[in-house]
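Colleague: generate coordinates for the sequence data below:
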Amino acid sequence: MKSKYKQISILFLAIFLSLSLGVRAEDDEHEDEEAISVHENEEESTEDIQKKIREFMSNTEEGAQLRQFIEKEMPKGTIPWVTQQVSENPYDAYEILQHLMEVREEYLDLKQWQPDVAKIFLDYSRSEVLSHLLSMKIEEGDDSEGTRKKLRQEIEKAFDLKLSLQKAELNNLEDEVEELRTLLKRREDARDKIIERRFNELTGQDEHLEW
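Modeller: Below is the predicted model of the structure:
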């Protein structure tokens, strides 16, 4: 099974993790829901939308699995950084959660079929998040040489990991092309036999050979 490597948006991770800090809602009305019901045409307050998202993250198995995945696999410094991002763009947060569910599924798929590539994918995702965290420190005033050096090193690491992912994808494509070449060669060698069998099928000459 082949997988396409999706780039994780740092902003997506930021807003999602901020939502994971929400407390469990007391109202159990939507406890069994598997998705968040948010519609831009409805006149809902920011608090109402945030409550729906937090209920999804706290009261559903899918939301809990997603939250656990992000908290486990992303840099520890991400959660404190995103706390201040809560409630800024609730509709965007809804879309972000949908995106992150796809990211998690992509990683789990890679882990099952291509574990070596899955590790690179996860390392790349962490590196992208950490790069963004370091850039935020610089924007907030920590413009020290040490922080700038760490940021440059992390950017270099992310680039190398992304390049490794692209090479892995290229190798997969080359393997597929080789399989197609082999199949075409076998069909070419069996040309007369395939044509004869098709002729017999269309003229009904093989009906007496059916089981």
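
Colleague: C-alpha from now on. contacts and neighbour counts both.
Modeller: Noted.

Colleague: now do the helices in this protein.
Modeller: 10-19, 46-59, 61-73, 78-82, 90-113, 115-139, 145-189, 191-203 (DSSP state H).

Colleague: could you dump those helices to TSV with mean neighbour count?
Modeller: Converted to TSV, these look like this (neighbours: other Cα atoms under 10 Å):
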stretch	mean neighbour count
helix 10-19	22
helix 46-59	21
helix 61-73	16
helix 78-82	18
helix 90-113	17
helix 115-139	19
helix 145-189	14
helix 191-203	11
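
Colleague: residue 135: what's it in contact with?
Modeller: residue 151 (Cα atoms under 8 Å, 6 or more residues apart in numbering).

Colleague: now show me the structure for the sequence below, then we'll compare the two:
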Amino acid sequence: MLDWLTIDNVEAVIEQYKSLGPFMGIFLTFIESFVPILPLFVIVVANAGAYGLFWGFLLSWLGTVAGSYAFFLLIRKFGKHRIFRFIKEQQQIKKLIHWVDLRGFTPLFILLCLPFTPVVLVNSVAGLSNLKKKYFLFTLIASKPVMIFLMSYLGSDLRAILSAPMKIVVSGLIILVIWGLGKLFERSLNKRVERDLRTIEKAKKDKLQGM
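Modeller: Below you'll find the model as predicted:
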């Protein structure tokens, strides 16, 4: 496998991908919002390698924003249907929905800025919450560039990265650090959700006792 991973072979694959046209770059990032097993990082890097930093970034950004918003609208319209009941009945999602209703789009913005956030979970929570459509669209438009640009930057000059092993190591470490920071933030967010919900419940009990 590593023997195959040469600059010429990678560039040949990128050229074949480019021949499919820019629509494929948008389509794959769009579909990834519905099928999270697709490797978004690989798709974004391929777009940047095929079309350059600017156009690759733009195609990936348009695709992922459109896909996430379409998934959000789907959940918003059919979220109460029994097909999606298994999503809404998960305890963690219930807590996040309630918390988003209290805190608004700020926590969603931070989560969507992180490259390894489970977007299906975030989009589902947003769709099942009372967050207004225009606010979620604004959140997507504003947050996605951070994640997409970072991935596009790594993929925009694959020859320079692959020709220098140290750059591969540095790029890998950057990705690892971002992943680690994302996980730390998720844990911190979960603790904050639990703390806020406990405070709300305590306030309700105190109010009832005082009546």
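
Colleague: TM-score for these two?
Modeller: Once superposed, chain against chain, the TM-score is 0.34 (TM-score structural alignment, normalised by the length of structure 1); 105 aligned residues with a Cα RMSD of 5.2 Å.

Colleague: helices or strands up against the strand or helix carrying residue 107 of structure 2?
Modeller: Here residue 107 of structure 2 sits within helix 106-113, counting by DSSP states H and E. Where contact means 3 or more Cα pairs under 8 Å, 6 or more residues apart in numbering; DSSP states H and E, helix 106-113 of structure 2 is packed against helix 119-128, helix 133-155.

Colleague: identify all contacting residues around that helix.
Modeller: Outside helix 106-113 of structure 2, the residues that touch it by Cα under 8 Å, 6+ apart are 100, 117, 119, 122, 126, 139-140, 142-147, 186.

Colleague: looking at those, which is nearest residue 63 of structure 2?
Modeller: Ranked by distance to residue 63 of structure 2 (Cα to Cα), the contacts of helix 106-113 of structure 2 are led by residue 144 at 10.5 Å.

Colleague: now the helices and strands packed on helix 106-113 of structure 2 as TSV including mean neighbour count and distance to residue 106 of structure 2?
Modeller: What follows is these, written out as TSV (neighbours: other Cα atoms under 10 Å; distance: least, Cα to Cα, whole Å):
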stretch	mean neighbour count	distance to residue 106 of structure 2
helix 119-128	22	12
helix 133-155	19	8
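
Colleague: what would those look like in CSV with distance to residue 58 of structure 2?
Modeller: Output for these, formatted as CSV (distance: least, Cα to Cα, whole Å):
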stretch, distance to residue 58 of structure 2
helix 119-128, 19
helix 133-155, 9
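
Colleague: those helices: which one's closest to residue 43 of structure 2?
Modeller: Nearest to residue 43 of structure 2, of these and by Cα to Cα, is helix 133-155 at 9.4 Å.

Colleague: now the closest one against helix 106-113, angle please.
Modeller: Angle of helix 133-155 of structure 2 versus helix 106-113, following axes from the mean of the first three to the mean of the last three Cα atoms, to 10 degrees, is 30 degrees.

Colleague: what is helix 133-155 of structure 2 packed up against?
Modeller: helix 40-78, helix 106-113.

Colleague: distance check, the residue positioned nearest the centre of structure 2 against residue 197 of structure 2.
Modeller: Centroid check for structure 2 by Cα atoms, centre = their mean gives residue 119 as the closest residue, at 4.2 Å. Using Cα to Cα, to the nearest Å, residue 119 of structure 2 is found at 23 Å from residue 197 of structure 2.

Colleague: and what of residue 165 of structure 2?
Modeller: 48 Å.

Colleague: higher neighbour count, those two?
Modeller: The residue with more neighbours, out of residue 165 of structure 2 and residue 197, is residue 197; 17 against 11, by other Cα atoms under 10 Å.

Colleague: hmm, that one is touching residue 101, no?
Modeller: No - using Cα atoms under 8 Å, residue 197 of structure 2 is not in contact with residue 101; the gap is 11.7 Å.

Colleague: show the end-to-end separation of stretch 108-122 of structure 1, please.
Modeller: In stretch 108-122 of structure 1, first residue to last residue: 10 Å (Cα to Cα).

Colleague: ok now that stretch, how far from the chain's centre?
Modeller: Centroid separation for stretch 108-122 of structure 1 versus its chain: 11 Å, with Cα atoms, centre = their mean, to the nearest Å.

Colleague: next one: stretch 186-196 of structure 1
Modeller: From the chain centre to the centre of stretch 186-196 of structure 1 is a distance of 43 Å (Cα atoms, centre = their mean).

Colleague: separation between residue 73 of structure 2 and residue 48 of structure 2?
Modeller: From residue 73 of structure 2 across to residue 48 of structure 2, the span is 28 Å (Cα to Cα).

Colleague: check residue 12 of structure 2 too.
Modeller: 14 Å.

Colleague: who has more neighbours, these two?
Modeller: residue 48 (30 against 12).

Colleague: residues near the closest residue to the more buried one other than its chain neighbours, how many?
Modeller: Closest residue to residue 48 of structure 2 apart from its sequence neighbours, by Cα to Cα, 6 or more residues apart in numbering: residue 56 at 4.0 Å. Look at residue 56 of structure 2: counted by other Cα under 10 Å, it has 27 neighbours.
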